[in-house]
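[1] Return atomic coordinates for the entry below.
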Amino acid sequence: MSSESIAFLDLPDERTLVGYGPFHTTNLVPKSGAAFYRNDFGLTSTEPWWIPERWEVLPRGSVTGILGEVPSPLACAWEAPDASEFATVFQEISAAIRAGAFEKTVPVVVERGQLEELPAQTLLSWASTCEAPLFAYGFTDGESGFAGSSPERLFSVSGSVLKTMALAGTARAEERDVLAVDEKEIREHEYVAQSIVAKLSDIGNVRRSPRGIMELRSIVHFHTPIEVELSGYESPDSLVKRLHPTPALGPLPRTRETMDQLISWRRRLGTPEGFGAPFGAILDGEFHAIVAIRGLWWSGTELILPAGCGVIEASRLVNEWRELRLKREAVKARFGF
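    The predicted structure is shown next:
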């Protein structure tokens, strides 16, 4: 890989791990030091651990000191996504739900843009300036990469304690009070929370906190913290496979067949393989992974902005299309577009 390669991820303790390439990859969990975890949505990578040539831990928000001051926003010629393609997939999903193959799944729509210059430094810088509860993340090899500010922690493990969350159910910030009593959004959130609790119940003592609302400037989400006192050692690899994807980004029930179908829908709609995938870091034995959402992917000067929506039996096409636009607008605002 190019010596220009760099990766970073905000940690839960107000620090940021930064790794500098070239990276080398391995299928073995590093026993010491630092490494990043990169995989695709289908977890097909045989060597998901990326070990940097050198690394450092910085106070959160300090990555701009490496990249330079946050530049002016990039000029981008955006191309609106095709509603007809999404409508076709939505109808197929609705039919599959009625037939009993799914209770819920998450199609993704992408908006494409064309830039006038390579965007890595600018997009990484803008991503790195986010504040909690968002987690900044990014990677570039100089020509391609991704960067974002994710509100969703897949999980963190420190000692014998695992922390994760259910994050599902979305509304505009000014509709916060309506979200709190929206039966469809509550049902969608409960699908996610109950599924996560069930997947963790056989490896430790699970404690689920009450459902609350996470406020993220222009949008709000239902949010339920979940904590597990693990009964024994669980490797990061096994925990990723156990938890990814949660029904917030994946199918319910999650089987090989429903995952294959969702990946087929994602590819038809042009979704980057890394969108919604786990992106993580291990540092001296502690592991932290976010869900790679609310971000941008690029190759050369082509930009891709993906957004997903949870579809259940009660979902309606117009409402889901509106939610997708809301999420994309939030990402554009984060990156200065």
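[2] When you work out contacts or count neighbours from here on, use the C-alpha atoms and nothing else.
    OK.
[3] show me where the stretch 1-150 of the chain has strands.
    Per DSSP state E, counting those that start in this stretch, the stretch 1-150 of the chain carries strands over the ranges 6-10, 15-20, 24-26, 34-38, 49-51, 54-59, 76-79, 108-115, 135-140, 144-150.
[4] And those strands: which comes nearest Ser264?
    Ser264 sits nearest to strand 108-115 of all the strands of the stretch 1-150 of the chain, at 11.1 Å, using C-alpha to C-alpha.
[5] and the closest one, how far from the chain's centre?
    Between the centre of strand 108-115 and the centre of its chain there are 17 Å (C-alpha atoms, centre = their mean, to the nearest Å).
[6] residues of that strand that come out buried?
    Of all the residues in strand 108-115, those buried under the rule 16 or more other C-alpha atoms under 10 Å are 108-115.
[7] For Gly169, state which of those residues is nearest.
    Closest to Gly169 out of the buried residues of strand 108-115 is Val108 (15.5 Å), distances taken as C-alpha to C-alpha.
[8] Which residue lies closest in space to the closest one, excluding its sequence neighbours?
    Closest residue in space to Val108, ignoring its immediate chain neighbours: Gly308 at 4.1 Å, by C-alpha to C-alpha, 6 or more residues apart in numbering.
[9] Please apply the same query to Gly295.
    Gly148 (3.7 Å).
[10] Can you report how many residues neighbour the spatially closest residue to Asn27 that is not a sequence neighbour?
    Distances taken as C-alpha to C-alpha, 6+ apart put Glu47 closest to Asn27, at 4.2 Å, once the chain neighbours are dropped. A total of 15 residues lie near Glu47 under the criterion other C-alpha atoms under 10 Å.
[11] One more sequence to fold, the one below, so I can look at both together:
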Amino acid sequence: MSSLSGEAAVQGPVVSRSCRVADVSYRAFLASRDAPRIHWADPDGVEVSGVGATAVVTAAGGDRFDAVREWADALFADADHDGPEVARPRALGGFAFFDDHEAGGTWAGFPAAQFVVPEFQLASAGDETWLTVTRAGDDATAEGVEAALEDARETVESLPAMVPGGDRPGVRETTPTPGKAAWCDQVRDALARIEDGSLRKVVLATALRADLNAPVEPRNLLERLRQRYSECFRFLVEPTSDAAFLGATPERLATLSGDTVRTTALAGSVERGESVAEDARLAELLRESDKLRHEQELVTDTIAERLDALGDVTVGERGVRKLSNIQHLETPISATVTDDTHVLDVVERLHPTPAVNGLPADAALDTIRETETFDRGWYAAPVGWFDADGDGTFGVGLRSAVAAGETVTMFGGNGIVADSDPEAEWEEVQLKYRPILDELE
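    This is a model prediction of the structure:
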């Protein structure tokens, strides 16, 4: 059962026009219009910002991926776009971790799935920045869109190229959900399930609420993440002016370009060392740890198996991915698929990966539902974009938080396997808050 709502009635031709503009601060661009606001940036150097909504879709239920694709196929049929590839109109958004998620509480404004085709889009790659205006429906004409583009260009080029980042708001206090003792009990319960054979692995998560000394500006927080984590996928989804979901995730869920899928198995982590020698020693421990290698192999094998249904799969060499405060085991995986494959087909097959759920998948999901005492919402779920051809990129919503006024709620989780130690797992989870917490304090 699924439900589809939003601007599903907006069909007919999609008409977009693009022009090159001077370099503009994406934060100034986002601030120039009311919500919805969306930003996406990847380590390959592509950044896309969107404001306003030409069309919006929301979906829920077990068929939400298919529902969004069917909506997009109808919307983008006979699309009229005259700009370069980087400027093509996109649908940006994401999904909740669970298909029956309902917006509310921390996640007010975030349904089980939502994608926006922005009315105004700013995209950059290399030294080029492009502005795109998109309209849809029977009243959308090339002449009208070209006139709107000229008006928008004048507005955009009046925006500054640089915007001060502002002060960090400061953290007054933090509150974990659950607390350490309760979470360790949850881990012990998961270990009992693993011992009795009903589980091989489960990822248990926690939430950390930070009450701030001043309101947080989500776009400034995202900019600080960009400066420190340029090697990560960075995202901001702000469906209303009340709250924004943002983060800097190291994990690519899937990129589809033509007939090639790229993804990554990322699992197992240790901290960074304070010296080159210590960092190398910790990386070697990561490579040699039976527990962490086992955890990573489970993820790699499962992703390859799921992609095998779509095409020919190639598994690369395992290595170590180093971020500023943590390092992970990483294995690149690719697949060659048929021309009619949509990136949402890939995302549906992969989500949730064992890196954020566990194995067996159904038993892990049941354990998470029965154990966790907070709403995951969009945490650890697919966030990204797709275009009219079905190409696109999605990351996994990790190292992420919901920012709302003087409150930021962060999320982190760890894979629990047979020889996990609850105390050690708790300490490892705390590392996963640091990317955002460091930029608040």
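[12] out of the strands of the stretch 1-150 of the first structure, nearest to Glu286 of the first structure?
    strand 34-38 (9.5 Å).
[13] And that closest one against the second structure, how far off on average?
    Compared with the second structure after the fit, strand 34-38 of the first structure shows a mean deviation of 1.4 Å (mean C-alpha distance after the TM-score superposition for the first structure).
[14] what range in the second structure does that strand sit on?
    The alignment of strand 34-38 of the first structure onto the second structure (TM-score structural alignment) spans residues 90-94.
[15] roughly how far is the matching stretch from the heart of the chain?
    Computed by C-alpha atoms, centre = their mean, the separation of stretch 90-94 of the second structure from the middle of its chain amounts to 11 Å.
[16] Ok, stretch 168-181 of the first structure next?
    Relative to its parent chain, stretch 168-181 of the first structure has a centroid offset of 20 Å by C-alpha atoms, centre = their mean.
[17] what's the span of that stretch, first residue to last?
    Length of stretch 168-181 of the first structure, first residue to last, C-alpha to C-alpha, to the nearest Å: 14 Å.
[18] Can you point out the buried residues in it?
    168-173, 176, 179-180.
[19] which other residues reach that stretch?
    Applying C-alpha atoms under 8 Å, 6 or more residues apart in numbering, the contact partners of stretch 168-181 of the first structure are 185-186, 188-189, 192, 213, 215-223, 248, 310, 323, 326.
[20] Touching, His24 of the first structure and Pro52? I think so.
    Yes - under the criterion of C-alpha atoms under 8 Å, His24 of the first structure makes contact with Pro52 at 6.7 Å.
[21] So for these two, which sits in the more crowded spot?
    Per other C-alpha under 10 Å, whichever of His24 of the first structure and Pro52 has more neighbours is Pro52, with 21 against 13.
[22] What's that one aligned with over in the second structure?
    Matched to the second structure by TM-score structural alignment, Pro52 of the first structure sits across from Pro118.
[23] Now do the closest residue to its match other than its chain neighbours: how many residues are near it, please.
    Spatial nearest neighbour of Pro118 of the second structure, excluding adjacent residues (C-alpha to C-alpha, 6+ apart): Ala53 at 4.5 Å. For Ala53 of the second structure, the count of nearby residues is 19 (other C-alpha under 10 Å).
[24] do Arg262 of the second structure as well
    18.
[25] Skipping adjacent residues, who's closest to Ala148 of the second structure in space?
    Using C-alpha to C-alpha, 6+ apart, the closest residue to Ala148 of the second structure is Val133 (7.1 Å).
[26] Could you look up the SS state of Glu313 of the first structure?
    coil (DSSP: H, G, I helix; E, B strand; the rest coil).
[27] what's the neighbour count on Gly61 of the first structure?
    When neighbours are defined as other C-alpha under 10 Å, Gly61 of the first structure has 18 of them.
[28] Just the helices from the second structure, written as ranges.
    Taking DSSP state H to define them, one finds helices in the second structure at 26-31, 64-76, 142-157, 180-195, 218-228, 276-288, 290-308, 343-350, 361-371, 422-431, 434-437.
[29] now the last one, how far from the chain's geometric center?
    I take that to be helix 434-437 of the second structure. Using C-alpha atoms, centre = their mean, the offset of helix 434-437 of the second structure from its chain centre is 16 Å.
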